[in-house]
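In: following is a predicted model, sequence given first.
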Amino acid sequence: MHKKAKAKEEASQMFLKIANAYEILKDEEQRNDYDYMLDNPDEYYAHYYRYYRTRVAPKVDVRLVIAVTITVISVVQYYGAWSNYNSALNYLCKDQKYRIRATEIAKSEGLISASRKRKGKSKEEIKEEEEATIRKIIEEKMDIRGGYSKPKATDVLWVQLVLLPYHIVLYIAWWLRWVWRFNIKREEYGEEEKLHIIRKFMGLSQAQFDAQEEHEIEEYLERELWIKQNFTEWKQQKEEEMKSKLAESARYKMYRRYMKKGGAGQISFGPD
């Protein structure tokens, strides 16, 4: 019985060795690692790394992980942009100023009848149609810019990555043209170039700059803010105006009195 048990144990160990050898030989990467170990027996740490990399590391292509991650980000980004756009549109539809203007346009174009009586339609259905018409007019007429603008396919991360080489080439060409025209030939700036310099001085993105009102853009051009000195003076003036407004604010006065008395860290030695 003892010999049989010993033979059975040896057979079991032999089976494990054969199975392990089969696992190594059937996988090309493990087979190469094994050959490398035989050729370089002194590289202990490298052998450990290769072994655990094969055994523990997930069998997933890194490129697939990156692609899935970018796809998820793109989907979230796209639907988030649509959510912002719809929020802005809903706000405009509820604002009386825009509703009245949209209603006037709809009536002038015959999209909404002055009389609410329509054959075969209830008051609720007529109201829903009018709301849809007003929303459509506001969507078409209103220029929603900035972070709440209507999403475009080119805003999605996947598309931006695909178009990245193209945009890099465009930027290099634009930069070379800028240097040639304005640094070498000393041409005068056009309106587009002036606004570009002003935007850079302000540290705004293109979307943030486009979200500003037309009268603000006109003021920038009138004040010639593309000139550094003019921009610095204008910025100081705006900061002074902001300080004056804050000084006139009742809440800000209360805050200053509070801080003058010691603020949140005030220590009193008087009786409670």
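Out: Yes, it's here.

In: all contacts plus neighbour counts: C-alpha atoms, from now on.
Out: Noted.

In: please enumerate the helices of the chain.
Out: 2-26, 28-39, 44-56, 62-94, 96-108, 123-141, 157-178, 191-202, 206-210, 214-222, 228-248, 250-260 (DSSP state H).

In: what angle do the third one and helix 28-39 make?
Out: Pointing back at helix 44-56 there. 160 degrees (axes from the mean of the first three to the mean of the last three Cα atoms, to 10 degrees).

In: how about the helices of the chain in TSV, adding distance to P151 and mean neighbour count?
Out: Below are those laid out as TSV (distance: least, Cα to Cα, whole Å; neighbours: other Cα atoms under 10 Å):
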stretch	distance to P151	mean neighbour count
helix 2-26	51	12
helix 28-39	46	14
helix 44-56	43	12
helix 62-94	6	15
helix 96-108	22	15
helix 123-141	13	15
helix 157-178	12	13
helix 191-202	22	15
helix 206-210	12	14
helix 214-222	22	12
helix 228-248	32	13
helix 250-260	39	12
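
In: how close does the most centrally placed residue in the chain get to D143?
Out: When Cα atoms, centre = their mean is applied to the chain, the residue found nearest the centroid is Q77 (6.7 Å). Noted for Q77: a distance of 21 Å to D143, by Cα to Cα, to the nearest Å.

In: please apply the same query to M202.
Out: For M202, the distance to D143 equals 23 Å [Cα to Cα].

In: residues in contact with N86?
Out: Residues in contact with N86 (Cα atoms under 8 Å, 6 or more residues apart in numbering): none are found.

In: tell me how many other residues crowd the residue lying closest to the residue nearest to the centre of the chain once chain neighbours are set aside.
Out: Nearest residue to Q77 in three dimensions, chain neighbours excluded: V156, at 6.7 Å (Cα to Cα, 6 or more residues apart in numbering). Here the number of neighbours of V156 (other Cα atoms under 10 Å) works out to 20.

In: try it against this one:
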Amino acid sequence: GGGGGGGGGGGGSGGGGLVEGIYCGSVSCYELLGVERTATRAEIARAYRRLARRDHPDRSGSSGGSERFVTLATAYETLRDAAVRAAYDATLDGPAGRPLRHLYDYDYANTNTYTYNYTYTYNYYYTYTYNYARSLLLLRRAPVDARAVLAGAVIVVSVIQYMSWWARYQRAICHLATVPRFRLRAEDIARREGLLGVPPRGGARGGARGGGRSRHEEQEEIIRGVIRSHVDIQGGYRKPRVTDVLLVRLLLLPYSLLRFSAFHLRWLWLFTVLGRELGPTERLHLTRHSLRLSVEEFRSMSDEQRERLVQLALWEKRNMEEFRRQQQEEERVRLAQDSRWKRFRRSQRSDGAGRMTFSDD
């Protein structure tokens, strides 16, 4: 093979030591594309496009044009990927970063030189084969788009969110169907609307047991349907909305930020700068904020409860402290009148705070 070019700064890496069938064969990939080893990715791409147009089999018409075109494509695939190019450059540099030399130019008269060259030859071809196998793995690795992974994760989380919320809402409906107050009301509405009292589908006597079970299931479904349409469940068990899932909230994030900014700018201008009197909507907002309740928790209250809290003007510190004190006093009175709390206090006085008792009372 020719002289040692791998360590030089030029495009030529010399044919010495390069192996046919691996990378670009006995010719350096840089030489094939006519670029320096310091060439950028854009320069490599321009050189490949220029040579590919010239040596394309449909345009060259020569018998060797197809093989040369494939070799050019191999050189481009090797040098365009940063990781594969680094492995190829390490191969050209030889083991331990030493430049490529004439591997078979031994000095048989000097045993030390012969041993050194033999070891160097073995290390070089071992490194060459290892880097080539590593390059194949890098070229065949599946490209991963982080945006696609993130979008898939958001979609999966959103589906799980909606399904869990719907299951929780269905459990709440089934529970309300067992509460006598809601069940009797739902049965009364269903009878007025003609949904109950329909004879079985299978005739008067046919399939008594199976028909009875089927009719019972139909009645239960009718009652649950009436409850769904007439009972407004709030809080954590309310009917799920698509706008609450993560995917839709992210899509609506710019709009939400715009509304948030507009609300606070309006508040700052009207009530801080101009000093206008608070309206009903603003009083409700301040009351909810003072109680540290979420929107759903505040909506779950009755209109009378919300109006009573607004009348207390809890956004003022003095009123809020008085409200907290009254709440604590009411809780103390309630516990004092609770029979279970009385039994617990008696057990604490008689048995001590740290003892466990198994008495019935």
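Out: In hand now; what should we look at? Model, not experiment: these values are computed from the prediction.

In: ok so, going back, the residue nearest to Q77 of structure 1 maps to what in structure 2?
Out: Aligned by TM-score structural alignment, V156 of structure 1 pairs with V245 of structure 2.

In: repeat that for M142 of structure 1.
Out: By TM-score structural alignment, M142 of structure 1 lines up with V231 in structure 2.

In: what about that match, distance to W267 of structure 2?
Out: Distance from V231 of structure 2 to W267 of structure 2, by Cα to Cα: 35 Å.

In: repeat for R332 of structure 2
Out: Relative to W267 of structure 2, R332 of structure 2 is positioned 39 Å away (Cα to Cα).

In: next one: I233 of structure 2
Out: According to Cα to Cα, I233 of structure 2 stands 31 Å off from W267 of structure 2.

In: also A190 of structure 2?
Out: A190 of structure 2 is 48 Å from W267 of structure 2, where distance means Cα to Cα.

In: what's the answer for K239 of structure 2, then?
Out: Per Cα to Cα, K239 of structure 2 is found 32 Å from W267 of structure 2.

In: ditto for E217 of structure 2
Out: Using Cα to Cα, we find E217 of structure 2 at a distance of 54 Å from W267 of structure 2.

In: that older thread, structure 2: which residue goes with the residue nearest to the centre of structure 1?
Out: Using TM-score structural alignment, the partner of Q77 of structure 1 in structure 2 is Q161.

In: ends of stretch 308-319 of structure 2, how far apart?
Out: Start-to-end span of stretch 308-319 of structure 2 (Cα to Cα) is 13 Å.

In: for it, give me every contacting residue.
Out: In this structure, residues lying in contact with stretch 308-319 of structure 2 by Cα under 8 Å, 6+ apart are 283-284, 286-287, 289-291, 320, 323.

In: and if we set it to 10 Å?
Out: For stretch 308-319 of structure 2, contacts defined as Cα atoms under 10 Å, 6 or more residues apart in numbering pick out 280, 283-291, 303-304, 320-325.

In: same question, stretch 224-239 of structure 2
Out: Stretch 224-239 of structure 2 is contacted by residues 165-178, 182-183, 185-190, 195, 218-222, 294-301 when judged by Cα under 10 Å, 6+ apart.

In: can you pull the contacts of T103 of structure 1?
Out: The contact partners of T103 of structure 1, by Cα under 10 Å, 6+ apart, come to 109, 111-112, 130-131, 133-135, 137-138.

In: can I get those residues in TSV with distance to L225 of structure 1?
Out: Listed next are those as TSV, based on distance: Cα to Cα, whole Å:
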residue	distance to L225 of structure 1
E109	42
L111	45
I112	46
E130	46
E131	44
T133	42
I134	39
R135	38
I137	36
I138	34
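
In: closest to G262 of structure 1 among these?
Out: Lowest distance from G262 of structure 1 to the contacts of T103 of structure 1 (Cα to Cα) belongs to I138, with 51.3 Å.

In: return the distance of that closest one relative to N90 of structure 1.
Out: Remark: distance between I138 of structure 1 and N90 of structure 1 (Cα to Cα) = 10 Å.

In: who touches both of the two?
Out: Contact criterion Cα under 10 Å, 6+ apart; residues shared by I138 of structure 1 and N90: none found.

In: structure 2: which residue goes with E213 of structure 1?
Out: Checking with TM-score structural alignment, E213 of structure 1 has S302 as its match.

In: and its match, how many residues sit next to it?
Out: Neighbours of S302 of structure 2 under the rule other Cα under 10 Å: 9.

In: same check, this time on G235 of structure 2
Out: G235 of structure 2 has 14 neighbours, counted by other Cα under 10 Å.

In: next: the one 4 residues further on.
Out: Neighbours of K239 of structure 2 under the rule other Cα under 10 Å: 19.

In: next: the one 3 residues further on.
Out: Look at V242 of structure 2: counted by other Cα under 10 Å, it has 14 neighbours.

In: which residues does it contact?
Out: With contacts defined as Cα under 10 Å, 6+ apart, V242 of structure 2 is in contact with 158-159, 161-162, 248-249.

In: possible to save those as TSV with distance to L150 of structure 2?
Out: Below are these laid out as TSV (distance: Cα to Cα, whole Å):
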residue	distance to L150 of structure 2
S158	12
V159	14
Q161	16
Y162	18
V248	15
R249	15
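
In: can you tell me what part of structure 2 stretch 90-101 of structure 1 aligns to?
Out: Per the alignment by TM-score structural alignment, stretch 90-101 of structure 1 matches residues 174-185 in structure 2.

In: got it, and stretch 170-190 of structure 1?
Out: Matched against structure 2 by TM-score structural alignment, stretch 170-190 of structure 1 falls on residues 259-279.

In: which residue in structure 2 lines up with V62 of structure 1?
Out: The alignment partner of V62 of structure 1 in structure 2, by TM-score structural alignment, is A146.

In: tell me the spacing between I66 of structure 1 and Q77 of structure 1.
Out: As judged by Cα to Cα, I66 of structure 1 and Q77 of structure 1 stand 16 Å apart.

In: with K261 of structure 1 instead?
Out: Counting by Cα to Cα - K261 of structure 1 and Q77 of structure 1 are separated by 47 Å.
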